[in-house]
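S.K.: Sequence first, then the predicted structure:
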Amino acid sequence: MSARSKARKRALDILYQADVRGDDLAATLAAEARRAVSEPAREASWLYAREIVDGVIDNRDEIDEQIATFAKDWSIARMPAVDRAVLRIGVWEILHNEQVPTAVAIDEAVELAKEFSTDDSGPFVHGVLARIARAS
């Protein structure tokens, strides 16, 4: 697994944890940063995970607006928490990270959804992100 794939999983953990617990995302990120100091072997994945989560924090309204617009018949609140987190990562990468090709962002998000969410989540995430990519 590549360092960026590991970072996406780590970002997913942070986003999911804050969402499910109802915690402030910045506080959850700060707690993870304190933990990351003691894990120098995982520094490469931590740096990109932090970039993702910071990007989601900085662009949350725009990201959620895109998800709400392109998730046909699904409100953000109704989505499984894992799907919300995966979509936020994917949308951030598509709209705000020029270093990641759109196809890679979508594929990585779909793989996270398949691994950590429901059987229907992979196609759902793919559909939403593909629509956002086409519109951007």
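M.R.: Structure received.
S.K.: use CA for all of it now, contacts and neighbours both
M.R.: Fine.
S.K.: Show me where this structure has its helices.
M.R.: 3-21, 25-36, 43-58, 60-70, 81-96, 102-116, 121-135 (DSSP state H).
S.K.: helices or strands up against the second one?
M.R.: Helix 25-36 is packed against helix 3-21, helix 43-58, with contacts defined by 3 or more Cα pairs under 8 Å, 6 or more residues apart in numbering; DSSP states H and E.
S.K.: likewise the first one?
M.R.: Secondary structure elements in contact with helix 3-21, counted by 3+ Cα pairs under 8 Å, 6+ apart, are helix 25-36, helix 43-58, helix 81-96.
S.K.: how many neighbours does E43 have?
M.R.: Neighbours of E43 under the rule other Cα atoms under 10 Å: 15.
S.K.: same question, the one 10 residues further on
M.R.: Number of residues near V53 (other Cα under 10 Å) recorded here: 25.
S.K.: K114 now?
M.R.: 17.
S.K.: Would you mind listing the residues in contact with it?
M.R.: S121, G122 (Cα atoms under 8 Å, 6 or more residues apart in numbering).
S.K.: Next one: it from G127, what distance?
M.R.: 14 Å (Cα to Cα, to the nearest Å).
S.K.: Overlap of the contact sets of those two?
M.R.: In contact with both K114 and G127: no residue, using Cα under 8 Å, 6+ apart.
S.K.: Dead centre of this protein: give me the residue that sits there.
M.R.: I89 (2.2 Å; Cα atoms, centre = their mean).
S.K.: Pretty sure that residue sits against E108.
M.R.: No. Contact criterion Cα atoms under 8 Å: I89 and E108 do not qualify, at 9.5 Å.
S.K.: wait, what's in contact with the closest residue to the residue nearest to the centre of the chain other than its chain neighbours?
M.R.: Computed as Cα to Cα, 6 or more residues apart in numbering, the closest residue to I89 that is not its neighbour in sequence is I52, at 6.6 Å. Going by Cα under 8 Å, 6+ apart, I52 touches R8, A11, I89, W92, E93.
S.K.: Comparison target below:
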Amino acid sequence: MSKGRIQPRSVSRLAAVQALYQMEVSGVGVDAVVREFAEHRFDRDVGGPGEGDQLAAADETFFAELAKGVVANQAAIDQAIVRRLASGWRLERLDATARAVLRAGAFELLHRLDVPTEVVIDEYVEIAKSFFEGPEAGFINGALDAIARDSRV
């Protein structure tokens, strides 16, 4: 994510991706992870010393809605993603971080119609760029764009 003061919803999206990843790799439930973020992760620097990026500005309600919404709607979200994977690819074949980014983005595209499509795609592509240096951000861009075409008129 870019340097400087990060917008509250951007912070929430990044935190939601991290939470989804954590839930997948550790098996911890969504309520426990949401509580952990609220108690221990928000109000912390996300950059190095002196870089000034803060999680303090997180929209914690939006974060909880994203994390809980993905979990509650995961079967439909995963179906929307799988429809846009290359023939023969399974969701489990993707990196766990990429799955978390796609799930959070797909949730917003499917269930947060108040958020413009371009905002959703741009935000999650930027998040992908913060985790990956290769072609993953382009893949996520294409997949989310296709999911948006499938789900939004």
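M.R.: Thanks, I have it. Predicted model, so just to flag it, every value in this text is computed and none were measured.
S.K.: returning to that earlier point: what residue of structure 2 takes the place of the residue nearest to I89 of structure 1?
M.R.: For I52 of structure 1, the aligned position in structure 2 is occupied by L66, per TM-score structural alignment.
S.K.: Equivalent analysis for S5 of structure 1, please.
M.R.: Under the alignment (TM-score structural alignment), S5 of structure 1 maps onto S10.
S.K.: what's M23 of structure 2 in contact with, if anything?
M.R.: G29, V30, V33.
S.K.: aligned partner of it in structure 1?
M.R.: So, by TM-score structural alignment, M23 of structure 2 is matched to A18.
S.K.: residues touching A19 of structure 2, list them.
M.R.: Residues counted as contacts of A19 of structure 2 (Cα under 8 Å, 6+ apart) are V30, V33, V34, F37, A67.
S.K.: Most neighbours of all those residues, which one?
M.R.: Going by other Cα under 10 Å, A67 tops these with 27 neighbours.
S.K.: Please report the distance of that residue from D150 of structure 2.
M.R.: From A67 of structure 2 over to D150 of structure 2 (counting by Cα to Cα), the distance is 22 Å.
S.K.: contacting residues around the aligned residue in structure 2 for the residue nearest to the centre of structure 1?
M.R.: With TM-score structural alignment as the criterion, I89 of structure 1 lines up with A104 in structure 2. Residues in contact with A104 of structure 2 (Cα under 8 Å, 6+ apart) are R13, A16, V17, L66, A67, V70.
S.K.: Nearest to D114 of structure 2 among those?
M.R.: Ranked by distance to D114 of structure 2 (Cα to Cα), the contacts of A104 of structure 2 are led by L66 at 13.7 Å.
S.K.: Export the contacts of M23 of structure 2 as JSON lines, with columns for distance to L94 of structure 2.
M.R.: Shown next, in JSON lines, are the contacts of M23 of structure 2 (distance: Cα to Cα, whole Å):
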{"residue": "G29", "distance to L94 of structure 2": "21"}
{"residue": "V30", "distance to L94 of structure 2": "21"}
{"residue": "V33", "distance to L94 of structure 2": "22"}
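S.K.: Can you tell me how far the residue nearest to I89 of structure 1 is from E62 of structure 1?
M.R.: 15 Å.
S.K.: Likewise for A26 of structure 1?
M.R.: 17 Å.
S.K.: same check, this time on I89 of structure 1
M.R.: Using Cα to Cα, which is the criterion applied here, I89 of structure 1 is 13 Å from E62 of structure 1.
S.K.: Also T69 of structure 1?
M.R.: T69 of structure 1 is 10 Å from E62 of structure 1, by Cα to Cα.
S.K.: Now list whatever residues contact both of the two.
M.R.: With Cα under 8 Å, 6+ apart, T69 of structure 1 and E62 have no common neighbours.
S.K.: Quick check: the aligned residue for V110 of structure 1 in structure 2?
M.R.: In structure 2, V110 of structure 1 lands on V125 (TM-score structural alignment).
S.K.: how about the residue nearest to its match when sequence neighbours are not counted, what does it touch?
M.R.: Once flanking residues are discounted, V125 of structure 2 sits nearest to A137: 5.4 Å by Cα to Cα, 6+ apart. A137 of structure 2 is in contact with V125, E126, A128, K129, counting by Cα under 8 Å, 6+ apart.
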